[in-house]
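Undergrad: Based on what follows, work out the 3D shape:
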Amino acid sequence: MKTITTTEELAAFCTEAQRHPYVTVDTEFLRERTYYSRLCLVQLAMPGKDDEGAVLVDPLAKGLSLDPLYELFRDQGVVKVFHAARQDLEIFYVEEGVIPAPLFDTQIAAMVCGFGEQAGYETLVRRIARESLDKSSRFTDWSRRPLSEAQKKYALGDVTHLRRIYEYLAAELEKTGRDAWVKEELATLMEPETYITRPEDAWERIKTRNTSGRYLAIVRELARFREEYAQARDVPRNRVFKDDALLELAATKPTTTEDLGRSRLLLREARKGDVAQGILDAVKRGLECPPEELPSKNGADGKLNVNPAVADMLRVLLKGKSEEFGVATKLIATSSELDEIAAGKRDVPALTGWRAEVFGRDALKLCEGRIGLRVAGNRIEAVAL
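TA: Alright, predicted model coming up:
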């Protein structure tokens, strides 16, 4: 198996790859000790058999530039094939501001093609490529050199088997006419905003049952400070302070370093220096936030007025549609989307695009009492009322 360690070798491979209709791509990276992922290895494969046309690219090799790879990513004549692409794409966008296009994600395609919600790579290798994977190297340290032969073999398998999987799924999508469904799903992955983490929005990821505007204002400011601090120093946000400590701080509202010293959950390092001052400043901003600028979740009262009977019926309808069309339920609609529909909201993804065709239109008819549900053998059917 070939490992590329020079820019010249990478340029030669990418030039050859541009003569083919697609190239499969995967990465190995580390993120345990940094905010941004550290790219440690790139795997690439052109159409071929076994290890033919497949290479490992060592981005840690001295003097190697990934510019030829980024040019390949921009080539509209070559499909870039990934499995579960989001984290890989984030790396390339953060590193170079490039998102490979045209793009194909075999995980999304597999869920559209009836492989269920757990369309993991190992499952697809077994069911489509009729091969097995040795996963023993999965959690090794990819930044250490030299890489072992076991690591190289594992890494290369992530792109060689992917060729067969892509060819099979692409043929299935063309046969069923669902390639447009996959392209619709890929639109989110192709959007740069997907890979931008804005500190002012970081609080929305924090799970809390407390819907007090003042409390949420402090949560917002603490999350903003933590995100800015972590990004500036390239450290994991949980190394600054964890979510449970953040929520404790929002509840106790410390105003002095002595108050911080009484925290049960705050790390010792966060009780002094820049982090401690940042926490106190964030709490102060939250306490002083004008009433008209206080945040809220899910509306003014923090709750959706969900009709539980309608929500339950929508879940039954979703299951029936999933089985009828052979598409994973979570790809059609999430549980929260069903609750939103049952609460009367209509600006949800499950009611747009291909989802409207598969599920959304009947979901609205069900909410309006225009259709009912019946059991037909092992199937759930919608019937006009």
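
Undergrad: use CA for all of it now, contacts and neighbours both
TA: Fine.

Undergrad: Which parts of this protein are strands?
TA: Listed in chain order, the strands of the chain (DSSP state E) span 2-4, 22-30, 38-45, 54-57, 79-82, 103-105, 371-376, 379-384.

Undergrad: For Asp312, which of the ones you listed is the nearest?
TA: Among the strands of the chain, the nearest to Asp312 by C-alpha to C-alpha is strand 371-376 (11.6 Å).

Undergrad: here's the other one to compare against:
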Amino acid sequence: MRKNTYFAQLSIIQIMASSYKVIIDTLSNLDLSPINEIFLNDKILKIVHAPREDFEIFYRLFKKLAKNVFDIQIAAGICDFGKYLSYSDICSKICLVHIDKTYQRSDWLKRPINANMLNYAIKDVEYLEPIYKVLQQIIQDNNLQNEYDKQIKSLLNIENYIINVQKAWQKVRFNNHSESFIHKMKIMAAYREEQASTIDLPRRHFISDEELVQICQYLPTSNKDFENLKLNSRYLSKQKYRTQLADLCLAIQELGE
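TA: Next up, the predicted model:
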């Protein structure tokens, strides 16, 4: 889960194999290397739903991505059930079961986890295998394997899980697409990404997109400049970050941007 941090935090791992069900408490200082061995074993099929955030966590832990993965969200989209469906929606459409989402937004980092939450958590994996069998049959019957392989290959592209500050500007919402402004935004967005990941804070909690746009527009180089902008980020009231940003703004000005 990811709430007030840059990096998603691992709370529990739910696994089901045949009739065997288990929930692993990852906050109990357990050795997770056996889980990694399963992930890397290409003879073991891992059936998952929208695992991007999970894979981010495991890549950060083990520097490798899972092998032999079947993502039911990708497959459901290819099979015309609908794109980017939630797990509960897929369960409803394929298994005709209703998944109670009451505990979806609960604090899964809080201990102990109550019995109702544990029951909800195990249902997250209970229907994966029957859903897989239905979707895999549809893919096979309709010659959709190549399209599925193409999309799963994209999901497992390791570049997706490496922090690339040079591309951070693409995640910023702004309207000025002039070459000069984009150049400034690339510099400022890279700075935001570096700092946010260093202090493990969501990028927009560190500096909002709107504030980043203002900084690119006005290039503040002094405390007075920052105060005139009336920025709301509490981090931009700290001298450390003002100085770093002012240095970047001065460098941009010296280049004549």
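
Undergrad: Overlay the chains and give the TM-score.
TA: TM-score of the superposed chains, computed with TM-score structural alignment, normalised by the length of the second structure, equals 0.94; 257 aligned residues with a C-alpha RMSD of 1.6 Å.

Undergrad: nearest to Leu247 of the first structure, of the strands of the first structure?
TA: Among the strands of the first structure, strand 22-30 comes nearest to Leu247 of the first structure, with 27.9 Å by C-alpha to C-alpha.

Undergrad: Show me what that closest one is packed up against.
TA: strand 38-45, strand 79-82, helix 149-176 (3 or more C-alpha pairs under 8 Å, 6 or more residues apart in numbering; DSSP states H and E).

Undergrad: Now it: buried residues?
TA: For strand 22-30 of the first structure, burial by neighbour count (16 or more other C-alpha atoms under 10 Å) applies to 22-30.

Undergrad: Check stretch 229-246 of the second structure too.
TA: Under the neighbour-count criterion of 16+ other C-alpha under 10 Å, stretch 229-246 of the second structure has 231, 236, 242-243, 245-246 buried.

Undergrad: Same check on stretch 134-146 of the second structure?
TA: 135-136, 138-139, 145.

Undergrad: Now do the helices in the second structure.
TA: Secondary structure of the second structure by DSSP state H: the helices cover 33-40, 52-62, 72-78, 87-90, 115-126, 128-141, 145-155, 179-198, 203-206, 209-218, 223-229, 239-254.

Undergrad: Including distance to Asp25 of the second structure, could these go into JSON lines?
TA: Converted to JSON lines, the helices of the second structure look like this (distance: least, C-alpha to C-alpha, whole Å):
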{"stretch": "helix 33-40", "distance to Asp25 of the second structure": "12"}
{"stretch": "helix 52-62", "distance to Asp25 of the second structure": "15"}
{"stretch": "helix 72-78", "distance to Asp25 of the second structure": "24"}
{"stretch": "helix 87-90", "distance to Asp25 of the second structure": "22"}
{"stretch": "helix 115-126", "distance to Asp25 of the second structure": "11"}
{"stretch": "helix 128-141", "distance to Asp25 of the second structure": "20"}
{"stretch": "helix 145-155", "distance to Asp25 of the second structure": "26"}
{"stretch": "helix 179-198", "distance to Asp25 of the second structure": "25"}
{"stretch": "helix 203-206", "distance to Asp25 of the second structure": "28"}
{"stretch": "helix 209-218", "distance to Asp25 of the second structure": "36"}
{"stretch": "helix 223-229", "distance to Asp25 of the second structure": "45"}
{"stretch": "helix 239-254", "distance to Asp25 of the second structure": "37"}
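
Undergrad: Deepest-packed of these, please.
TA: Across these, averaging neighbours per residue (mean count of other C-alpha atoms under 10 Å) puts helix 72-78 on top, at a mean of 23.

Undergrad: Compare that one with the first structure and give me the mean distance after superposition.
TA: After superposition onto the first structure, helix 72-78 of the second structure sits on average 0.6 Å from its aligned residues (mean C-alpha distance after the TM-score superposition for the first structure).

Undergrad: That helix corresponds to what range in the first structure?
TA: Aligned by TM-score structural alignment, helix 72-78 of the second structure falls on residues 106-112 of the first structure.

Undergrad: same question, stretch 207-221 of the second structure
TA: The aligned range for stretch 207-221 of the second structure is 241-255, by TM-score structural alignment.

Undergrad: so can I have JSON lines of the helices and strands packed on strand 22-30 of the first structure showing distance to Ala101 of the first structure?
TA: Formatted as JSON lines, those follow (distance: least, C-alpha to C-alpha, whole Å):
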{"stretch": "strand 38-45", "distance to Ala101 of the first structure": "15"}
{"stretch": "strand 79-82", "distance to Ala101 of the first structure": "6"}
{"stretch": "helix 149-176", "distance to Ala101 of the first structure": "15"}
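
Undergrad: Lys2 of the first structure is nearest to which of these?
TA: helix 149-176 (9.4 Å).

Undergrad: I'd like to know which elements that closest one is packed against.
TA: Helices and strands touching helix 149-176 of the first structure, by 3+ C-alpha pairs under 8 Å, 6+ apart, are strand 22-30, strand 38-45, strand 54-57, strand 79-82, helix 106-112.

Undergrad: Redo those as a markdown table? Include distance to Pro290 of the first structure.
TA: As requested, those are exported to a markdown table (distance: least, C-alpha to C-alpha, whole Å):
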| stretch | distance to Pro290 of the first structure |
| --- | --- |
| strand 22-30 | 41 |
| strand 38-45 | 40 |
| strand 54-57 | 53 |
| strand 79-82 | 46 |
| helix 106-112 | 44 |
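
Undergrad: which residue sits closest to the counterpart of Ala50 of the second structure in the first structure, ignoring its sequence neighbours?
TA: Matched to the first structure by TM-score structural alignment, Ala50 of the second structure sits across from Ala84. Among residues not flanking Ala84 of the first structure along the chain, Gln107 sits closest, at 5.4 Å (C-alpha to C-alpha, 6 or more residues apart in numbering).

Undergrad: give me the number of residues near the equivalent of Glu191 of the first structure over in the second structure?
TA: Using TM-score structural alignment, the equivalent of Glu191 of the first structure in the second structure is Asn157. By other C-alpha atoms under 10 Å, 12 other residues sit near Asn157 of the second structure.

Undergrad: what's the offset of stretch 265-282 of the first structure from the middle of its chain?
TA: Mean-position distance between stretch 265-282 of the first structure and its chain equals 30 Å (C-alpha atoms, centre = their mean, to the nearest Å).

Undergrad: start to end distance for it?
TA: Start-to-end span of stretch 265-282 of the first structure (C-alpha to C-alpha, to the nearest Å) is 17 Å.
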